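K.L.:
Return a 3D structure for these sequence lines:
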Amino acid sequence: MTPAHAADPALVDAIADRAHAVRQRIAEAADRAGRDPADVTLVAVTKTRPIETVRAAVAAGLRDLGENRVGELVDKSDALPGEGDGGDVRWHLIGSLQRNKARDAAARADLFHALDSVRLARALDKWAAEAGRVLPVLVQVNISGEDAKHGVEPDATADLLGVAAECAHLRPVGLMGMAAIAEDPGDLDRVVRPAFQKLRRLFDAEPGLTVLSMGMSGDFEVAVEEGATHVRVGTALFGPR
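P.N.:
Just a heads-up that it's a prediction; the model follows:
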């Protein structure tokens, strides 16, 4: 019988096998781009997954964990504290955030990927100050041009980075973006790659940035080829929801 709070060995093995395969694909993409695969952080997207799966992911060697919703982040970081709370995992809040949830986000996230407005920056700064911490943030840019996607317009990127830099309890460290979903393999070059190239140009234009978060299960290899430092992968690690 598996002890309480211990990870299921079979689940650990399954996730470890998938993680190995994903890392191999990252390494191959990095090699094609002349990059060091060690420069790419694999963020395991654990949204909607039970805490048992998260424990198994950690036991399988995954240390960067991504959540979309603040409530899930709070519950899971209660069980597995992040670096900011003295733990040995890093919690990435990767989903869009309403200002009324900014307090928990500022207190719990080790990196917030989805800063998309001045008002949200002010709210996060306020609550990070209350929590006695400096919150690293990424400005989310709408690189797909889709109305349904969150993020600032590309030409507003520098302005929002500037606002975040003026906030004493925020530390802007990079950019995040999502490409349109590739409907067929040809879309990876026709649609996805140009979007990632756009984000990379914006990233390169801002000195001092270190994190370029782009790429998910369906397109992370293209993202790595185009310079991603962080890829956000869920389905390829944990299977379909």
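K.L.:
Please count neighbours and contacts with C-alpha atoms only from this point.
P.N.:
Will do.
K.L.:
would you say residue 148 is within a helix?
P.N.:
No: if the criterion is DSSP: H, G, I helix; E, B strand; the rest coil, then residue 148 is coil and not within a helix.
K.L.:
Now do it against residue 23, distance only.
P.N.:
Per C-alpha to C-alpha, to the nearest Å, residue 148 is found 30 Å from residue 23.
K.L.:
swap in residue 160?
P.N.:
From residue 160 to residue 23 the distance is 33 Å (C-alpha to C-alpha).
K.L.:
For residue 148 and residue 23, indicate the residue with more neighbours.
P.N.:
Comparing residue 148 with residue 23 by other C-alpha atoms under 10 Å, the one with more neighbours is residue 23, at 17 against 8.
K.L.:
and the residue lying closest to that one once chain neighbours are set aside, helix, strand or coil?
P.N.:
In space, and not counting its chain neighbours, residue 23 is closest to residue 42: 7.8 Å by C-alpha to C-alpha, 6 or more residues apart in numbering. Three-state call for residue 42 (three-state DSSP): strand.
K.L.:
show me what contacts residue 42?
P.N.:
23, 62, 64, 230, 231, 232, 233 (C-alpha atoms under 8 Å, 6 or more residues apart in numbering).
K.L.:
do the same with residue 25
P.N.:
By C-alpha under 8 Å, 6+ apart, the neighbours of residue 25 are residue 221.
K.L.:
Surely it forms part of a strand?
P.N.:
No: secondary structure of residue 25 (three-state DSSP): helix, not part of a strand.
K.L.:
how about this one, so we can line them up?
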Amino acid sequence: MTENVIAENIAAIKKDIPENVTLVGVTKHRSVEETQAVVDAGVYDLGENKVQEFLAKVDEVKGPVRWHFIGHLQRNKVKYLMGKVSLIHSVHSVPLLKTIEKESAKHGVKTNVLIQFNLAKEDSKSGFMAEEYEMVMKEVGNCPHLEVQGLMCIGPMTKKSDEIHKVFKHLKELYDTIEKEYHGENIKMQYLSMGMTDDYPIAIEEGATIVRIGRKIFNR
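P.N.:
Modelled structure (predicted):
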């Protein structure tokens, strides 16, 4: 994988993405050298899925990087992210929420998070159900060391564009509801993270402000 291929792919992707949408380059399973090439091509928001992989790269990749944790996060790994990531996208349960609060307090930091919803209702995906949003926001009120900056979801496993539109549209509606009803001390909605390599154009149509793209950056 040459730096030129990565740079060319990123340039092509950026043409598809409006200026108000942040491209998070997903660098899971990629080497430090490949990850550095992404940064050198002008993508400073990097997404990692595994804590161990993130820790192996965080001090090696140079540049004004903003690290995003986008994978399934185990509670016993939370402490390793404290003070090192700009945004945790995948807060999928109340116990995880409470663990991040506890570890943030212990480390003396405020942690920015997105609440993950499973609007496709697929067993293979983590996240809250739409009807749980009020309960989640009340729990957030007890977490002064967190700042909820928006919502995240993973699109449904289908090629039917109408079903993908439906899920992303639903997340945007949920985002708007939460922003209207709960905006306050530690709920400051600004990010809607949805859309990956196969469905990011649909996500952008439905209001995404962050898209998470990996494969399309690295494919020849």
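K.L.:
Please state their TM-score.
P.N.:
Scored against TM-score structural alignment, normalised by the length of structure 2, the superposed chains reach a TM-score of 0.91; 212 aligned residues with a C-alpha RMSD of 1.6 Å.
K.L.:
now the strands for structure 1?
P.N.:
41-45, 64-67, 90-93, 111-115, 135-141, 170-177, 211-213, 230-233 (DSSP state E).
K.L.:
what would those look like in TSV with distance to residue 202 of structure 1?
P.N.:
Below are the strands of structure 1 laid out as TSV (distance: least, C-alpha to C-alpha, whole Å):
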stretch	distance to residue 202 of structure 1
strand 41-45	20
strand 64-67	24
strand 90-93	22
strand 111-115	15
strand 135-141	9
strand 170-177	8
strand 211-213	10
strand 230-233	16
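K.L.:
For the residue nearest the centre of structure 2, which non-adjacent residue is spatially closest?
P.N.:
Among the residues of structure 2, the one closest to the centroid is residue 89, at 3.6 Å (C-alpha atoms, centre = their mean). Closest residue to residue 89 of structure 2 in three dimensions, ignoring its sequence neighbours and counting by C-alpha to C-alpha, 6+ apart: residue 114, at 4.6 Å.
K.L.:
Helices of structure 1, start to end?
P.N.:
Along structure 1, the segments classed as helices by DSSP state H run 9-32, 51-59, 70-79, 102-108, 118-131, 157-166, 187, 193-204, 220-225, 235-238.
K.L.:
would you list the ones you listed in CSV and tack on distance to residue 94 of structure 1?
P.N.:
Formatted as CSV, the helices of structure 1 follow (distance: least, C-alpha to C-alpha, whole Å):
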stretch, distance to residue 94 of structure 1
helix 9-32, 20
helix 51-59, 16
helix 70-79, 10
helix 102-108, 11
helix 118-131, 14
helix 157-166, 17
helix 187, 24
helix 193-204, 17
helix 220-225, 15
helix 235-238, 15
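K.L.:
Compare those and give me the one nearest residue 177 of structure 1.
P.N.:
Among those, the nearest to residue 177 of structure 1 by C-alpha to C-alpha is helix 193-204 (7.0 Å).
K.L.:
just checking, what packs against that closest one?
P.N.:
Of the remaining helices and strands, those touching helix 193-204 of structure 1 by 3 or more C-alpha pairs under 8 Å, 6 or more residues apart in numbering; DSSP states H and E are strand 170-177, helix 220-225.
K.L.:
Quick check: next helix or strand after the longest one?
P.N.:
Read it as strand 170-177 of structure 1. Next in sequence after strand 170-177 of structure 1, counting helices and strands by DSSP states H and E, comes helix 187.
K.L.:
any idea how far that next one is from the chain center?
P.N.:
23 Å (C-alpha atoms, centre = their mean, to the nearest Å).
K.L.:
What does residue 124 of structure 1 correspond to in structure 2?
P.N.:
When structure 2 is aligned by TM-score structural alignment, residue 124 of structure 1 is paired with residue 100.
K.L.:
just checking, its match touches residue 78?
P.N.:
Yes: Residue 100 of structure 2 is within contact range of residue 78, at 6.3 Å (criterion: C-alpha atoms under 8 Å).
K.L.:
Which one's more surrounded, the two?
P.N.:
residue 100 (27 against 18).
K.L.:
Report the contact partners of the more buried one.
P.N.:
75, 78, 79, 111, 146.
K.L.:
so how far is residue 143 of structure 2 from it?
P.N.:
9 Å.
K.L.:
Kindly reformat the contacts of residue 42 of structure 1 as JSON lines containing distance to residue 17 of structure 1.
P.N.:
Below are the contacts of residue 42 of structure 1 laid out as JSON lines (distance: C-alpha to C-alpha, whole Å):
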{"residue": "23", "distance to residue 17 of structure 1": "10"}
{"residue": "62", "distance to residue 17 of structure 1": "12"}
{"residue": "64", "distance to residue 17 of structure 1": "17"}
{"residue": "230", "distance to residue 17 of structure 1": "20"}
{"residue": "231", "distance to residue 17 of structure 1": "18"}
{"residue": "232", "distance to residue 17 of structure 1": "17"}
{"residue": "233", "distance to residue 17 of structure 1": "14"}
